[in-house]
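1. any chance you could fold what I've pasted below:
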Amino acid sequence: MSKPSCYDSVERFVNYLERSGLRKRLELNDEDIADTLWLALQMGVEKTLSQGEQIQAQEQTIHENPIIQDFKDVEPPISIYPSPSDSLPEESKKEENIEGLPFQSPAAPALPNKLQISKALRPLMRKVPSYHRRILDVEATVNRIVDALIVEQDIWLSITKPQPERWLNLELVIEENRSSFIWQETINELEEILQNYGIFRTVRSWNLSNVHQNNLQLVSRKKGKHKNQRQYSYRELYHSNGRGLILLISDCVSTIWQEKTIYEWLQKWSNQSPTAIMQLLPERLWLSSELGLGYKVKLSAFNPGVPNSKLICGEDLDVEQALILPIVTLEPESLKQWAKVVTGYGRIQTAAIVLDIEFVKEQVNKTVISQSSESSPEAIVDRFLATASPTAQRLAGLMAAVPVSLPVVHLIQKTMLPKSTPVNVAEVFLSGMVERKKNKQVNEYEFVEGVRKLLNQAMRLAETEKVLDVVSEYIADKMGLSFKSFKALLLKLTDLSQEKKENLLPFAYVAAEVLRNLGGKYAEFAEKFETNHFQKILDNQQIFKLFAGEYICAVKWGREAGIWREGTENLSLSPQGEVQFPDFSRDLRKEGSKTAKMYIAKQSQQFKA
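-> Down below sits the predicted model:
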């Protein structure tokens, strides 16, 4: 019998993909299948030895190399490069206490549709002749050699041609603002796609921030803790050869968009190169951002790589100074339409926003930024419930039962809201209900005073108790404990080691506050816990790390026989437990330090930062 041909093998492989549903699920076309088969042929097949062949090979090796030392006596190879674990300092080897949760919690992939996104950007992968690099033109060189042989010339000269290379150079501008930490993983994964999938010739990443009013800062983006401090002009993004593409990633809600400078930069960029905004928020929330100052249109192009001013709009723009900005989202269909417009597909249209520059500048001058502290907690919560999605509302209610941190939010999303997205997290953090903790350099947040209580009372008791149990069980599991409920974890808190107490202290403090907000039997349990267990933990100096900051509070003066002073005084508490009273002399500060510490240890829940 003859062996099956290669054609039959390929046909069976394609039929298997059809039957198993892989071709439809992975959206594989004929070209993708051909590339897969080619790659498989290049990789080859690794030969696997049977057990008998492995024994025979080992015996042959021992016979050929009789002088072999025992494995325990063999020294490890010497390397001039330290291993990753050895190169870390002792502090970094320990697991870090991340914003109120002693362990990092697992997060779902920020971009689950990476393959679809990369396919959507394929129109941008066209190649053009290089200006500088050249390669051998084999066909033309062979023809010249043949002609030289015919006329009996002995000198053969090669012919070169421009090397094909990717068409566009991407300038990826990433806005840094107070909500950047929400999108960090999403932006990192998107940046990885744009840099590593061979879509662009070069990719340069930039950070755009607002340090001072009307003073935008553009710096080169570098991964890691060490940030580049050198500032660049907006002209650095210009490409004189017409092969540049500028993509600004933002949610358009920060104070950057309440200044004239950002619109001036966008105007100059869009007059030089194709410029677009990647809006991280869905379209239903665009009106609540600064994009609400413009109106939506559809754009197309018949020539590739034209600047925004030369894009074709489907309607007449009755604006003298119009800023036209294509708006794309992380949805593959949106990216696909935009990529085809950049490539000049003609009738394909992409969504865009048209801004009247004069009108925008007038609105910027009239803008009064309202602070969340000026509104009552009831007004803040009512506004959130009236505008947020149902998923975001439930997420906020669950977050109100635990410390406010991104690892905790990831844990809630994984266990209780698996269909939630970073957009829902952004709705909560940008709602005005959450504020950054005072005197904190890292991203630590807390609900605005009074908001947590309102959310606790609005949620069902069963859900609040469930999220406390979920977080408690996760923490106990990571610590090697077997607690299944928050009550069991709190009651056994004093029996744990000092290090575990310190890790659990923020969670225990918030849990006690939530139980007091729920009232009834929960408030009774909180009071019992604080009286019999919490006070034992507060005697340790580590408690001051939790309460470090500025306070307005009552202070007990005059040693043990002191009297209560009427009114309130300013107090500053350091992470080491040092108390300072800026309004009093040094002698009074020294005398009041000990009694103030005692008061904080006993009445810590009454202090408000």
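2. every contact and neighbour count from this point should use C-alpha atoms.
-> Noted.
3. Tyr197 is in contact with Met125, correct?
-> No. Assessed by Cα atoms under 8 Å, Met125 is found out of contact with Tyr197, at 9.8 Å.
4. which one's more surrounded, these two?
-> Comparing Met125 with Tyr197 by other Cα atoms under 10 Å, the one with more neighbours is Met125, at 18 against 13.
5. any idea how far Glu165 is from that one?
-> As judged by Cα to Cα, to the nearest Å, Met125 and Glu165 stand 9 Å apart.
6. now the strands for the stretch 401-550 of the chain?
-> All strands of the stretch 401-550 of the chain, identified by DSSP state E, counting those that start in this stretch, fall at 434-436, 445-447, 549-553.
7. among those strands, which is nearest Val211?
-> Among the strands of the stretch 401-550 of the chain, strand 434-436 comes nearest to Val211, with 17.3 Å by Cα to Cα.
8. quick one: list the elements packing against the closest one.
-> Using 3 or more Cα pairs under 8 Å, 6 or more residues apart in numbering; DSSP states H and E, the elements in contact with strand 434-436 are strand 445-447.
9. same thing but at 10 Å, please
-> For strand 434-436, the packing partners by 3 or more Cα pairs under 10 Å, 6 or more residues apart in numbering; DSSP states H and E come out as helix 422-429, strand 445-447.
10. OK, contacts around Asn113?
-> Leu330, Glu331, Pro332 (Cα atoms under 10 Å, 6 or more residues apart in numbering).
11. check which helix or strand covers the most centrally placed residue in the chain.
-> For the chain, the residue sitting closest to the mean C-alpha position, by Cα atoms, centre = their mean, is Gln184 at 1.7 Å. For Gln184, the host element (DSSP states H and E) is helix 180-196.
12. determine the set of other helices and strands touching the helix ranked longest in the chain.
-> Using DSSP state H to define each element, the chain has its longest helix at helix 498-518. Applying 3+ Cα pairs under 10 Å, 6+ apart, one finds that helix 498-518 makes contact with helix 451-458, helix 461-478, helix 486-491, helix 520-529, helix 535-538, helix 543-547.
13. another one to check against the first:
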Amino acid sequence: MDRLAALLTGLGRPEPDPVELAELLWLAARSGSAPDGAPADGPVGRAEPGAPGPDDPSPAAAAEPAGPLLPLHLPAADLADGTAAAGTVATPSVPMLARPLDLQRALRPLKRRVPDPHRTLLDEDATAHRLAEALRGSGPVHWLPVLRPGAERWLSLRLVLDCGPTMAIWRPLARELALLLRQTAAFRQVGSARLTADGTLTGAQPGPRVVTLVLSDGMGPQWRPGPAGDRWYRTLGALLRRGPVAVVQPLPERLWPLTALPAVPGVLGAPEAGVANSGYGFRPLDRPACPGPVLPVLEADPAWMANWATLVGTWGGTEVVGAALRIGPAPVGVEGTAAVGPAGQDAEELVRRFRAVASREAYTLAGLAALTTPALPVLRLLQRAAFARPRPQQLAELVVSGLLTERPGHQDRFDFRPGVRELLVHTLPRSVTHQAVGLLIRVGEQIAARAGLVPDELAAIAATDTEGAPLTAETRPFALVSPAALGIVGLREPAAAGTARIGPRGARAVLFAPNADAVEAEHLRELVTALGNPDQVGMRPERIWLGLDAVEDFRIALHRAAQETDSILLVYLSGIAPPEIGRVLAGPFGRRHGLVLMVDQVDGIPPELPHPKVVMIRRRSDRSLASLCNEVLRTGRFGGPPELDLRDFARELAERADPGVRLEVELPEPMLFTRNPAGQRYCYLGRAPGEDPAVDRFVADLGEEVWQLTDLAVATRQPGAVARCEVFVPLYEREYFRSARCGREWAVFARRTELPRGFVPVFGRPVDHLELPLSAQQLDYRDQQYGDDYARLGLFGLPQQQYELAVHRIAARIVEVAERHHVPPGHPVDLDTLPDAFR
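-> All right, here's what the predicted structure looks like:
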């Protein structure tokens, strides 16, 4: 019966109830044939790679569409395993919470209003009735309006994100859960905090009528014996005595004994609504009860959340079934809580062990992942395409199974352990090829359907047959998309035959600066590092040559680079130009490839140079060209695409250089050059960290709120950020307006816009209006939308709850201003050369 129900839900239909199952069996016994669309063979109890997904109920919908399909690949880290590709695709992924509406409905017991003692409303009916009664008399009319207390939500909620070493992969789940809790409208406000690996809880402590949810997998050191565990358990004990607290566990219940939170099933009881955990009763099902505060542990599932919400929100108390564990003054070492590692086990033993303990869906997902690259966004796409009811627990089982190893430097990219992929592929049906194609087609349809509606999460690569393209991709695709779908998701520089791109494959660089002083030599070494950095230009380090003295060595290196390169030759010259350089650059190399020539204070460069080319010449300057290149590579082009081509890089370099620079760009095709670190938008808060604890706390809280709302980032004293930010946030207090640096930063931003466009002032501490500079007086810095006491006490003088609400509204205002005004970016300037706007 369970297998039949799973098959029906796998076809995209609602989960059948017992009556529907009985009627289906009765009809099948009398029809003498299988229902239309039922598979003739293959496993029944799991979702096959070719089985239709939840948005594709008909088996016919899995058929391949007419026309060519292009594969999408992930960028390859190892060039030896890569395949040539033509362009990058901003690709959205699917949410980890598949049923957000059900989760919101599960929290309905907490959605209650109570009288607000700080706010009163006019009762119009009662006031009219009182006035009518007063007018009946013959004497003077004396009456007062009838006021009734306002209403507010009963509880506030604080979501604590565990920042332990294994929690990085669950950040998408944290963002979705925070957004869901805010959209539920069940709480006065939803705050956030972070639990660091050393056991420190950052963020404000909860006040009265505040519920705390901790998102954690229970694998970090703060949950185990040691200094971090002792620190966290002291804080946790205080929280359990103050209000309701629960842990949302992304791992499924069957894996909890392997963590430091081995919660056991039982009956939880609360004597009253909203009571703290110290007042809970707990009767385990399989062991005797013991004293101590109780910490409920929940799966991120509507049924679990509904039971917990009933426990917290039922007036007069109630009992529910759940899972919990007793919390003492310090963590206790639990047998079996060691890391889930497969030390000493071969591939066959790993797969056999995983198959014995994993759920049916997790094991199927492992087989599907073996067909492609196991990256977290890709696994979520596969999960949504294969299962009718995807859940985070299914993904968690695979991640902690021991079948995967994390790639260095990539917390959401994995590799299968040796031999595991082959064994998992063999577990799939014989028709795996056709089924895999159908699955990849449905993944591509999901990507196209979500393009432009949800944020892009990964940069995929659209593979073509273009030869010599330096972008490399994983051999196995994770989706098949049509050319029309590529237009929807936005293919950057789509395949164009002969498109030359600088990058890790085929490019060479020769840098020569004889008699360079120590400063220039250091700048050149930094440039060599940036050229070889995979996160910047990404050239092969062994293909970059740097010379500081010998001219003969430079001639040899230039000849060798010109002969070996098959795409781009980058030549940097400073101080002297050997006579032979013109003949070398205009020789056979120039008829086959492109040239990037950077010349710094050099005479005698021949006018005849090969095409295509980019030539940048500086004849006199106080700063070396290498230092400007390093600055552009480090700061990027604000508001540009994720990658900069050589044309954008050269123009950005020329705009920051002296007026005497000469720039020649003759590029028939785009040439991808470097990543763009300034693709992220900023709002700038002009106070350095460490100057004031209250300001540091505000920066952290504001950054957390803005991070939850958009892709903006809060910058403080980052190089060039004030010249490129979209929103400027001045902090109104005496210390701010006494700072000459803050005044110069105001002047930088004021040059790019006009008051009040792009400004979001924050009234930090009370300051007399006449003490403010004239430009600061023109802004509305005492905005009443941040609270009634904000204009009188300032942000840092507000009580805790009003402070959190004000920070949330400030963050929302920043996002609104950024989306509305779009202040154009400027260029970094030397602050010491600007006047103080406050003087």
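14. how about the longest helix of the first structure: buried residues?
-> Judged by neighbour count using 16 or more other Cα atoms under 10 Å, the buried positions of helix 498-518 of the first structure are 501-518.
15. with stretch 280-299 of the first structure instead?
-> By 16+ other Cα under 10 Å, the buried positions in stretch 280-299 of the first structure come out as Leu280, Leu281, Leu285, Trp286, Glu290, Leu291, Leu293, Gly294, Lys296, Val297, Lys298, Leu299.
16. cool, and stretch 367-374 of the first structure?
-> Under the neighbour-count criterion of 16+ other Cα under 10 Å, stretch 367-374 of the first structure has Ser372 buried.
17. for it, measure first residue to last.
-> End-to-end distance (Cα to Cα), stretch 367-374 of the first structure: 16 Å.
18. roughly how far does the aligned partner of Glu331 of the first structure in the second structure sit from Val214 of the second structure?
-> Using TM-score structural alignment, the partner of Glu331 of the first structure in the second structure is Asp301. Plainly put, Asp301 of the second structure is 15 Å away from Val214 of the second structure if you go by Cα to Cα.
19. coming back round to it: and Glu378 of the first structure, which of the strands of the stretch 401-550 of the first structure is closest to it?
-> Nearest of these (Cα to Cα): strand 445-447, 12.8 Å.
20. just to revisit the earlier point, now the helices and strands packed on strand 434-436 of the first structure in a markdown table, with mean neighbour count and distance to Thr202 of the first structure?
-> Listed next are these as a markdown table, based on neighbours: other Cα atoms under 10 Å; distance: least, Cα to Cα, whole Å:
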| stretch | mean neighbour count | distance to Thr202 of the first structure |
| --- | --- | --- |
| helix 422-429 | 20 | 29 |
| strand 445-447 | 19 | 37 |
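21. among those, which comes closest to Gln258 of the first structure?
-> Using Cα to Cα, those put helix 422-429 closest to Gln258 of the first structure, at 19.3 Å.
22. average distance between the closest one and the second structure?
-> In the superposition with the second structure, the average deviation recorded for helix 422-429 of the first structure is 1.9 Å (mean Cα distance after the TM-score superposition for the first structure).
23. now that helix: which residue numbers in the second structure?
-> Using TM-score structural alignment, helix 422-429 of the first structure corresponds to residues 392-399 of the second structure.
24. chain center to that stretch: distance?
-> In terms of Cα atoms, centre = their mean, to the nearest Å, the centre of stretch 392-399 of the second structure is set 19 Å apart from its chain centre.
25. check the mean deviation of the helix or strand Glu152 of the second structure falls within from the first structure.
-> Using DSSP H and E, Glu152 of the second structure maps to strand 147-153. Superposed on the first structure, strand 147-153 of the second structure shows a mean distance to its aligned partners of 1.5 Å (mean Cα distance after the TM-score superposition for the first structure).
26. residues of that strand that come out buried?
-> Ala151, Arg153.
27. so it matches what in the first structure?
-> Against the first structure, strand 147-153 of the second structure falls on residues 160-166 (TM-score structural alignment).
28. hmm, who's touching that stretch?
-> By Cα under 10 Å, 6+ apart, stretch 160-166 of the first structure touches 124-138, 140-141, 198-202, 243.
29. so which elements touch the helix or strand hosting Asp553 of the second structure?
-> Element membership for Asp553 of the second structure (DSSP H and E) is helix 551-564. Where contact means 3+ Cα pairs under 10 Å, 6+ apart, helix 551-564 of the second structure is packed against strand 508-512, strand 544-547, strand 568-574, helix 581-585.
30. give the aligned equivalent of Arg525 of the second structure in the first structure.
-> Mapped onto the first structure by TM-score structural alignment, Arg525 of the second structure lines up with nothing.
31. any figure for the gap between Arg525 of the second structure and Ala776 of the second structure?
-> Counting by Cα to Cα, the gap from Arg525 of the second structure to Ala776 of the second structure is 44 Å.
32. so between these two, which is more surrounded?
-> The neighbour comparison of Arg525 of the second structure against Ala776 (other Cα under 10 Å) goes to Ala776, with 20 against 14.
33. that's a helix at the more buried one, yeah?
-> Yes. Counting by DSSP: H, G, I helix; E, B strand; the rest coil, Ala776 of the second structure is located in a helix.
34. and the residue in the second structure sticking out farthest from the centre, which helix or strand is it part of?
-> Using Cα atoms, centre = their mean, the residue of the second structure lying farthest from its centre is Ser138. It sits 71.8 Å away. Following DSSP H and E, one finds Ser138 of the second structure outside all helices and strands.
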